[in-house]
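Undergrad: Model the structure of this input:
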Amino acid sequence: MKLEDFLAQVPQGDLWVFGYGSLMWSPGFGYKQKRLARAYGYHRALCILSTRYRGTHRRPGLVVGLCRGGSCWGMAFLIDAAHVRVALTRLWNREMPRRVYEPRLVLVRLRGGRLVRALAFLADPGHPSYVRELDVHGRARLVALRLRGGRLVRALAFLADPGHPSYVRELDVHGRARLVAQGIGIRGPCVDYIQNTLAHMHHVGVRDPHLERVLHAALALRENQRA
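TA: All right, here's what the predicted structure looks like:
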C-alpha cells in the first residue's frame, strides 16, 4: 500500500489514532484530545525486529506491534480534520518505511465508555521481521478500543504483520530479552524504549506483565555482561 492509497481509505472528518508503544509518549503530531483507551481483539507484543530505530542489522533490537487476540491498553489521540493529512503523512513516514505494520481502523473504548474507530498500526505476521509468540495473524485495521471509563470507540491501529521479514517468530521471554538487551539504534537503546513505554503505562495506572518480565530479564543480561 502507498501513502496516497492509505489516505484515500481514511474516513473524512476528525480521526482517532491509537498508540500502544512509543506513540503513547512521543506521538510526533498535533492532536486536540488525548484519552486512555482500550482496544479489544488485539494485544501488544514484542514482535518486530528493529534494525534502525532501536537496533542495527547486525544487532537488531525488538519493538512492539499490535497482534490478534486479547486486549490492549494504550492512548487514543483525536486529530482535527484540518490536520489529519499532515499528521498521517508524518505517521506513515515514521511507522511504514519497512512495511512491517499495516494501518487499520479498529474499535476502541475511550475512558468514560464511548466507543470509537481509531487508526492503529497492526503487526504483519507475514513479514520476515515478525517475531512470533503464538500462531497469530494481524493486519493494520480499525480495532475496538475501550477508553478508561468505559467508552468504546473504533481506532485505526497499526498491527504487526507476521508475513513481514522483520516479524520475529517463536521467541520466549529470554530470547526477546536478548534482543532488547543488545539493540541500540538511531533513537537509542532498545531498553530505554521499553522502559519509557512501561513508565507511561504505569503513569496512567495500567500494566503489561509480559513486557515487564522481558525488561527485567534484559536488564539482568546487561548487568551480567558488565560483570
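Undergrad: can we go C-alpha only for contacts and neighbour counts from here?
TA: Will do.
Undergrad: helices and strands around the longest helix seen in the chain, which ones?
TA: Using DSSP state H to define each element, the chain has its longest helix at helix 209-226. Secondary-structure packing of helix 209-226 (3 or more C-alpha pairs under 8 Å, 6 or more residues apart in numbering; DSSP states H and E): helix 173-182, helix 190-203.
Undergrad: Could you look over these and pick the most buried one?
TA: Neighbour counts (mean count of other C-alpha atoms under 10 Å) averaged over each of the helices and strands packed on helix 209-226 peak at helix 173-182, with a mean of 22.
Undergrad: where exactly do the strands run in this protein?
TA: Ranges of strands in the chain, per DSSP state E, are 15-19, 33-50, 61-79, 101-110, 115-123, 130-131, 141-146, 152-160, 167-168, 184-185, 188-189.
Undergrad: could those go into CSV alongside distance to His216 and mean neighbour count?
TA: CSV is the format used below for the strands of the chain (distance: least, C-alpha to C-alpha, whole Å; neighbours: other C-alpha atoms under 10 Å):
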stretch, distance to His216, mean neighbour count
strand 15-19, 23, 30
strand 33-50, 14, 26
strand 61-79, 15, 26
strand 101-110, 27, 31
strand 115-123, 24, 31
strand 130-131, 19, 30
strand 141-146, 28, 31
strand 152-160, 24, 34
strand 167-168, 20, 27
strand 184-185, 17, 22
strand 188-189, 15, 16
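Undergrad: one more to put side by side:
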Amino acid sequence: MNEFWVFGYGSLMWNPGFPFHERISARAHGYRRALCVRSWYHRGSEAEPGLVLGLDHGGSCHGVAFQVAAEDWPETLAYLRERELVTQVYKERRLRLTLADGRLVQALTYVVDRQHKQYAGALTVAEAIDIVRRANGHSGPNDAYVLNTVQHLRSMGIRDKWLEGVANGL
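TA: Just a heads-up that it's a prediction; the model follows:
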C-alpha cells in the first residue's frame, strides 16, 4: 500500500487545510525552519516585503507529519501546490522523516529555493525585526504572523530560539 505523507514546519502544522487520518510529531534532518522567504503577497508586497518561514538547508527541523488517505491525495496535492507555490519560491520535495514513534517515512514538503529572488538568506535577529515590523500583506501584518507562529510552536512544545528572539523584539 502506498502511504502519502505531508511534512509541515510552519502554519501547515496547525492549519493544514486538508483531510488527514494521522497527525504525528516528526523530524526532518538536513533542513531547518528559517524566516528566510521575502513575502510579496501574504505578509508583504514587492515594494515592502515581509518575511515568512521556509525550510532551508542545515540542521534539523521538528514539525508535524500528516498521513493522507490515498483517495484524498490528488485533491490534497492540488491544494498544497496552490497554497505553497504562489511565486515558486519553494521547491516540492520528498524528504525522509523520523516520526515520534520511530517510524521512517517519505513525506512531501516545500523547501526554499535559494536561487529564487525572494530568498532572504541568513538574517540577523535585528534585521528580521526591522523587516517584520514594517511589512503588511493580503493575509495581514507580518508581526502578527511571527507572533502567532511562535505561540503555536510553543503550544506544541517546539522551541525556536532565533524566531523567539525576533518575536521578543517586536
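Undergrad: still on that earlier bit, between the strands of structure 1, which one is closest to Val204 of structure 1.
TA: For the strands of structure 1, the distance to Val204 of structure 1 is smallest for strand 33-50, at 7.6 Å, taking C-alpha to C-alpha.
Undergrad: which residues in structure 2 does that closest one align to?
TA: The aligned range for strand 33-50 of structure 1 in structure 2 is 22-39, by TM-score structural alignment.
Undergrad: Now whatever residue of structure 1 lines up with Gly140 of structure 2: closest residue in space, sequence neighbours ignored.
TA: Using TM-score structural alignment as the criterion, Gly140 of structure 2 maps onto Gly188 of structure 1. In this structure, Gly188 of structure 1 finds its nearest non-sequential neighbour in Arg54, 5.9 Å apart by C-alpha to C-alpha, 6 or more residues apart in numbering.
Undergrad: picking that back up, for Leu211 of structure 1, which of the helices and strands packed on helix 209-226 of structure 1 is the nearest?
TA: Among these, helix 190-203 sits nearest to Leu211 of structure 1 (C-alpha to C-alpha), with 7.6 Å.
Undergrad: Can you check what angle separates that closest one from helix 209-226?
TA: With axes from the mean of the first three to the mean of the last three C-alpha atoms, to 10 degrees defining the directions, helix 190-203 of structure 1 sits at 140 degrees from helix 209-226.
Undergrad: Superposed on structure 2, what's the mean shift for helix 190-203 of structure 1?
TA: Compared with structure 2 after the fit, helix 190-203 of structure 1 shows a mean deviation of 1.6 Å (mean C-alpha distance after the TM-score superposition for structure 1).
Undergrad: got the contact list for that helix?
TA: By C-alpha atoms under 8 Å, 6 or more residues apart in numbering, the surrounding residues in contact with helix 190-203 of structure 1 are 21-22, 24-25, 54-55, 61-63, 74, 180-184, 207-208, 211-212, 215, 218-219.
Undergrad: what do you get for stretch 168-185 of structure 1?
TA: 46-56, 59-62, 128-134, 162, 189-191, 213-215, 217-219, 221-222.
Undergrad: and the end-to-end length of it?
TA: Start-to-end span of stretch 168-185 of structure 1 (C-alpha to C-alpha, to the nearest Å) is 17 Å.
Undergrad: what do you get for stretch 108-123 of structure 1?
TA: End-to-end for stretch 108-123 of structure 1, by C-alpha to C-alpha: 17 Å.
Undergrad: ditto for stretch 39-48 of structure 2
TA: Note: stretch 39-48 of structure 2 ends 9 Å apart using C-alpha to C-alpha.
Undergrad: buried ones in it?
TA: Buried residues in stretch 39-48 of structure 2, defined by neighbour count with 16 or more other C-alpha atoms under 10 Å: Ser39, Trp40, Tyr41, His42, Arg43, Gly44, Ser45, Glu48.
Undergrad: do you know how far the fifth one is from Ala107 of structure 2?
TA: Taken as C-alpha to C-alpha, the spacing of Arg43 of structure 2 relative to Ala107 of structure 2 amounts to 27 Å.
Undergrad: What of the fourth one?
TA: Per C-alpha to C-alpha, His42 of structure 2 is found 25 Å from Ala107 of structure 2.
Undergrad: swap in the last one?
TA: Between Glu48 of structure 2 and Ala107 of structure 2 the distance is 33 Å, computed by C-alpha to C-alpha.
Undergrad: and what of the second one?
TA: Using C-alpha to C-alpha, Trp40 of structure 2 is found at 27 Å from Ala107 of structure 2.
Undergrad: now do the same end-to-end measure for stretch 77-90 of structure 2.
TA: Stretch 77-90 of structure 2: ends 14 Å apart by C-alpha to C-alpha.
Undergrad: Tell me how far that stretch lies from the chain's centre.
TA: Remark: stretch 77-90 of structure 2 is offset 12 Å from the chain centroid, using C-alpha atoms, centre = their mean, to the nearest Å.
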